[in-house]
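Predicted model follows, preceded by the sequence.
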Amino acid sequence: MRPYLLVSATLILLAGCVPVSVYHKAGGTLTRLQNDEVNCQVQALQKVPVNKITRITPIRTLPREVCNSRGHCRIVYMEFGGDVETYDANLPLRQKVEAQCMINKGYQQIELPICENRPTTLPGTMPGLTTNSCAVKTKTGYRAATPG
């Protein structure tokens, strides 16, 4: 197996072990959480609007030696870069404003492992957290759950 394939396979396997960030308020309802999240997202977007910036990555020319089967070598020059990238310069600040809004509504932002190969209970109200708590993926994002 080529080294880059091995590294890619390893990263995919490890991705399941990475914790995810969720908002949680013990005893709160999932419906209220979803409403609060949307309201905080809208409020953050109003306070910190999208600021799309387009840039072109620098072009670099690097020499590379290329040899044929007879051992004859020559230098070729390869160009890298020149890619057009667009990003939202205000995204980090908007995410902070949204998080602050959720904290002001009584939620805490926590990191939990993703529930895998375990039955989980996702009741209408958010459970109290335990050492076995994990995050389950729903239509509206990851939510805290209790294995059971």
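Perfect, I can see it now.

use CA for all of it now, contacts and neighbours both
Fine.

quick check: longest helix of this structure.
Counting by DSSP state H, the longest helix found in the chain is helix 30-47.

and the helix or strand following it, how far out from the chain's middle?
Toward the C-terminus, helix 30-47 is succeeded by strand 52-56 as the next helix or strand (DSSP states H and E). Its chain's C-alpha centre and that of strand 52-56 lie 21 Å apart, by C-alpha atoms, centre = their mean, to the nearest Å.

The residue most central in space within the chain and Ala89, how far apart?
Against the mean C-alpha coordinate of the chain, by C-alpha atoms, centre = their mean, the closest residue is Val20 at 8.1 Å. Distance, Val20 to Ala89, using C-alpha to C-alpha, to the nearest Å: 23 Å.

One more: His72?
On the measure of C-alpha to C-alpha, His72 and Ala89 end up 49 Å apart.

and these two? which has more neighbours close in?
Counted by other C-alpha atoms under 10 Å, His72 and Ala89 do not tie: Ala89 has more neighbours, with 14 against 8.

Just to check, the more buried one is in contact with Arg55?
No: if you go by C-alpha atoms under 8 Å, Ala89 and Arg55 don't touch, sitting 11.4 Å apart.

ok, Ala135 - contacts?
By C-alpha atoms under 8 Å, 6 or more residues apart in numbering, the contact set of Ala135 is Val20, Val22, Leu112, Pro113, Ile114, Cys115, Tyr142, Arg143, Ala144, Ala145.

Which of the three states applies to it?
strand (DSSP: H, G, I helix; E, B strand; the rest coil).

Comparison target, given below:
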Amino acid sequence: MRAVFFIPALAGLFLVSCQTGPATIIFKPGTLGAERQRDVDMCEIASFKEIPQNIATQINPGYSSPPTVQCNNVGGFVACNTFGGVNIPASAYNYDVNQGLRFRFVRRCLQAKGYSFVEKPICTADQKTPDIPYKSPDEVKCVRRAPN
């Protein structure tokens, strides 16, 4: 199982993560979504064969500072107040050291297959983007937002 899905922006010509600005798409003249997806999948599989996962753990030690207790005796009564005190627990997370290298491998693999990377704006709700074999990236006016 892959620990991280690092190619969502490359997964298809019109699949884009939730963003408001331009999105990077892959483009190859005359291809349809199924062919692009097949090529992305093949490049991802090749990247895992060439560059295996190397899972490392990042540990953040946390921080602890004990509180200060101040007590006062007032007319036979003792009143105590607690000040300060911080406890931030330690945390750890796993990450793949080779993720960036595999991402670059996939980009080079797709470029070797004739794909280019083009920035296009996100489509508005009323714009349509059919899955047709475009001849030029200039024909692609916008890209659809990926489903949530």
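Great, that's in hand. Just so you know, these numbers come straight off a predicted model, no measurement behind them.

rewinding a little: can you tell me what the residue nearest to the centre of structure 1 aligns to in structure 2?
Using TM-score structural alignment, the partner of Val20 of structure 1 in structure 2 is Ala23.

just Cys101 of structure 1 next, same as before
Going residue by residue (TM-score structural alignment), Cys101 of structure 1 aligns to Cys109.

how many other residues sit next to Pro61 of structure 2?
Neighbours of Pro61 of structure 2 (other C-alpha under 10 Å): 11.

Pull up the gap between Phe103 of structure 2 and Val40 of structure 2, please.
Distance, Phe103 of structure 2 to Val40 of structure 2, by C-alpha to C-alpha: 11 Å.

just curious, which of the contacts of Ala135 of structure 1 is nearest to Ala44 of structure 1?
In terms of C-alpha to C-alpha, no member of the contacts of Ala135 of structure 1 lies closer to Ala44 of structure 1 than Val22, at 17.6 Å.

Compare the longest helix of structure 1 with structure 2 and give me the mean distance after superposition.
Superposing on structure 2 places helix 30-47 of structure 1 at an average distance of 1.0 Å from its equivalents, by mean C-alpha distance after the TM-score superposition for structure 1.

Report the buried residues of that helix.
Neighbour-count burial for helix 30-47 of structure 1, counted by 16 or more other C-alpha atoms under 10 Å, picks out Leu30, Leu33, Asp36, Glu37, Cys40, Gln41, Gln43, Ala44, Leu45.

want to throw these into CSV with distance to Leu13 of structure 1?
As requested, the buried residues of helix 30-47 of structure 1 are exported to CSV (distance: C-alpha to C-alpha, whole Å):
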residue, distance to Leu13 of structure 1
Leu30, 30
Leu33, 31
Asp36, 33
Glu37, 30
Cys40, 34
Gln41, 32
Gln43, 37
Ala44, 35
Leu45, 35
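
between those, which is closest to Glu79 of structure 1?
Nearest to Glu79 of structure 1 among the buried residues of helix 30-47 of structure 1, with distances taken as C-alpha to C-alpha, is Leu45, at 39.0 Å.

Now which residue in structure 2 aligns to the closest one?
Counting by TM-score structural alignment, the partner of Leu45 of structure 1 is Phe48.

Which of the helices or strands spans the residue lying closest to that match once chain neighbours are set aside?
Nearest non-adjacent residue to Phe48 of structure 2, counting by C-alpha to C-alpha, 6 or more residues apart in numbering: Arg102, 7.3 Å away. Element membership of Arg102 of structure 2 [criterion: DSSP H and E] is helix 99-112.

That helix vs structure 1, average offset?
Using mean C-alpha distance after the TM-score superposition for structure 1, the mean distance for helix 99-112 of structure 2 is 0.4 Å.

what's near enough to touch Gly82 of structure 1?
Applying C-alpha under 8 Å, 6+ apart, the residues contacting Gly82 of structure 1 are Ile56, Thr57, Pro58, Ile59.

In TSV, list the residues you listed along with distance to Cys134 of structure 1.
Shown next, in TSV, are those (distance: C-alpha to C-alpha, whole Å):
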residue	distance to Cys134 of structure 1
Ile56	41
Thr57	40
Pro58	43
Ile59	45
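
Mapping onto structure 2, list which of those residues remain contacts.
For these, the contacts that are reproduced in structure 2, applying both residues aligned by TM-score structural alignment, their matches' C-alpha atoms under 8 Å, are Ile56, Thr57, Pro58, Ile59.
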